[in-house]
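> Next come a sequence and a model predicted from it.
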Amino acid sequence: MAETKDAHVVEIPVDEEHQQKQITVVDTVAALQHHPLAEISQSPGHFLLLKLWQREEDLYGRRMSRKESRKDAIGREIFQLCCSFFVFHGLFLTILFTSSSGHHHCKKWWIPSALSACTSLVIAFLVQVKLCRYWKVDRQLQRDRTDSRALTRCIQELRMKGASFDLSKEPQNGKKLKSSSVEIKWRPITWCSHYRVTVFLVCFTGLVLPSCRFILCA
C-alpha cells in the first residue's frame, strides 16, 4: 500500500518595500540603457567624435593658458619701459636744473634737448612694439576663447542628444561668429585706446623739449 506524502508549500512573504526597491532598480537600469552617454558609448562614431572634441578642448585650454602668461609678461615689460622712461626724465631734468647756473649754457640748449628727444623716442618706439605684440596676443586669445566656447557648446549638445546628434555638425570658428554679429568700431578711437601709452609718452617728450631751453636760459 503506497504511502501518501503530504506536500508542504512554503510561502516566502515579500514586503512592499522590497518589491518597490526591485522596481526602482529595474527602472534605473532601463534609464541608464537609454541615457545619451550610454548611446554614445555604443556608437563608435559618436564616441570617437566626443573623444576628439574633448582632446581639442584640452588643447584650447593649454594654448589659452600659455597666451595669457605671454600677455602678462609683455604687460610687465611695458610697465618696466614706462618706469625707465620717467626715471630717465627725472634724472635728466634734475641734472639739467643743477647745471643751469651760467648763461653760457643757454647757447647749447639744443644738445640736452636732442639727447632727451632721442632717448624718449627710442623708449616710446620699444613701448609701441611691445604694445603691438600685446594686442596681437590679445586678439589671438579672444579668438581661441570664442572657438573654445563654441566647441564646449557642441560637446554639451552631443552629451545631451546622444546617438541622435548629427555627426556632420562642426563647431563655428571665431570668424563665422564674428561675421554673424554686427559690430561697429571707429578705427581711430580703437587705435588711440590701444596705444594711448605711446601717445602719452610722445606728448610728454614734446613738453620736455621746450623745458630744456627754459631751464637753461631762465
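Perfect, I can see it now.

> going forward, measure contacts and count neighbours with C-alpha atoms only.
Noted.

> Report the central residue of the protein.
Averaging the C-alpha coordinates of the chain gives a centre point, and the residue nearest to it by C-alpha atoms, centre = their mean is Leu141 (4.6 Å).

> Alongside the first one, take a look at this:
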Amino acid sequence: MTLKFLSAALATSALVALSAPVFAQEADKSGTNIDAAGTGTKGGVAQLALAQDLYALGMASKDALTVLTAAKLAAAVEVKDVEQKKETKAGETAEEADVADAPVDAAAMMASAKELAADDETLIGLIADAEAEGSRGRIGGASRTLSRLPGGHTDTWEVPFYGNSLAELAVVGDGDANLDVLVTDENGNTICFDVSYSDKVYCDFVPAWNGYFYVTVQNMGARRNSYYLLTN
C-alpha cells in the first residue's frame, strides 16, 4: 500500500469532536488551530512513516536493498510506547479473520531483506553490517500506541500538541484493511483528511496554540487492522 502524506487543511469539518480539557493558556482559541506560516523540522514520526513506505515499495518490487533501507530507517528511531485517550465505536461489518497482529517493525523488515537477498553475497554483507550497527545513533521524539481495530469500527483519539511547534502524527496499519483518517482540532475544524485506499497516513502541522486534536480512524474493511498511532 502507498503511504499517504497529507498537508494541513483549513476546511471546516462536520465531525462532532469529543469533549476536550482545555490547556491553561490565555489565547484566542476561535477559528482553526493552525499556524499557516509555521514551520518545523520533521523528526522520528516522519522517518518511521517513510520507512513503512519504502518497505511496502521494496516488498512489492522484491527489492532487498530497498527493504534494507527501510529497516535501517526504522531501526534508527527510538520509539516509546505510550497510552492515549481513545473511544471506539462499533460498526456493522462482519469481520473476517485477520492476517497480521501488528505493523512490521525494524526487525521484521530486516528479516524480509534477508529472505529477498537469497544468495547475493553483497546484499548479505550489507545486511550483516546493518545488524552489527544496531541502534547506535538513534533519534528520539516518537511515541506509539497500538490499536487492534475490528472491521467497520472507528477509533477516535484525543491527542495534545503544543502551539508554535511542529506537530507530527501518523497512522501505520498492518496491511489487512483500508483505514480512513480524519484529524480535527478542538473546534471541529479539519486539519488532515484522507479517504484513499491505504492504511498508512502521515500528517504534520503547526498549531497556533496549545490544544487537543482528535484523530478519527475508521476501518473500512472486513478484517481487523492492528495499527500504530505515532505522535511526536
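Here it is on my side, so go on. Just so we're clear, the structure is a prediction, and the values are computed from it rather than from any experiment.

> So after superposing, what's the score?
For this chain pair, the superposition-based TM-score is 0.22 by TM-score structural alignment, normalised by the length of the first structure; 82 aligned residues with a C-alpha RMSD of 5.4 Å.

> Can you name every helix or strand that the one helix or strand the residue nearest to the centre of the first structure maps to contacts?
Taking DSSP states H and E as the definition, one finds Leu141 of the first structure inside helix 110-161. Other helices and strands packing on helix 110-161 of the first structure, by 3 or more C-alpha pairs under 8 Å, 6 or more residues apart in numbering; DSSP states H and E, are helix 36-42, helix 44-98, helix 174-180, helix 196-217.

> Test my guess that Cys192 of the second structure contacts Lys4.
No: counting by C-alpha atoms under 8 Å, Cys192 of the second structure sits too far from Lys4 to count as a contact (11.0 Å).

> These two: which is more packed in?
Neighbour totals were compared for Cys192 of the second structure and Lys4, and Cys192 leads with 23 against 20 (other C-alpha atoms under 10 Å).

> The more buried one: what's its closest spatial neighbour, skipping adjacent residues?
On the basis of C-alpha to C-alpha, 6 or more residues apart in numbering, the spatially nearest residue to Cys192 of the second structure that is not a chain neighbour turns out to be Val183, at 4.9 Å.

> Run a quick neighbour tally on that neighbour.
For Val183 of the second structure, the neighbour count with other C-alpha under 10 Å is 26.

> Next up, identify which helix or strand it is on.
Per DSSP H and E, the secondary structure element for Val183 of the second structure is strand 179-185.

> following that strand, which helix or strand shows up next?
The element immediately downstream of strand 179-185 of the second structure (helix or strand, assigned by DSSP H and E) is strand 190-194.

> Taking strand 179-185 as reference, get the angle to that next one.
The directions of strand 190-194 of the second structure and strand 179-185 differ by 170 degrees, with axes from the mean of the first three to the mean of the last three C-alpha atoms, to 10 degrees as the criterion.

> could you give the angle of the helix or strand just after strand 190-194 of the second structure to strand 179-185?
Next in sequence after strand 190-194 of the second structure, counting helices and strands by DSSP H and E, comes strand 200-205. For strand 200-205 of the second structure against strand 179-185, the angle between stretch directions is 10 degrees (the same axes, to 10 degrees).

> next SSE after strand 200-205 of the second structure?
strand 211-219.

> Now do that following strand: which elements does it pack against?
Helices and strands in packing contact with strand 211-219 of the second structure are listed as strand 154-161, strand 179-185; criterion 3+ C-alpha pairs under 8 Å, 6+ apart.

> Tell me the helices and strands packed up against the strand holding Val183 of the second structure.
Here strand 179-185 of the second structure touches strand 190-194, strand 211-219, going by 3+ C-alpha pairs under 8 Å, 6+ apart.
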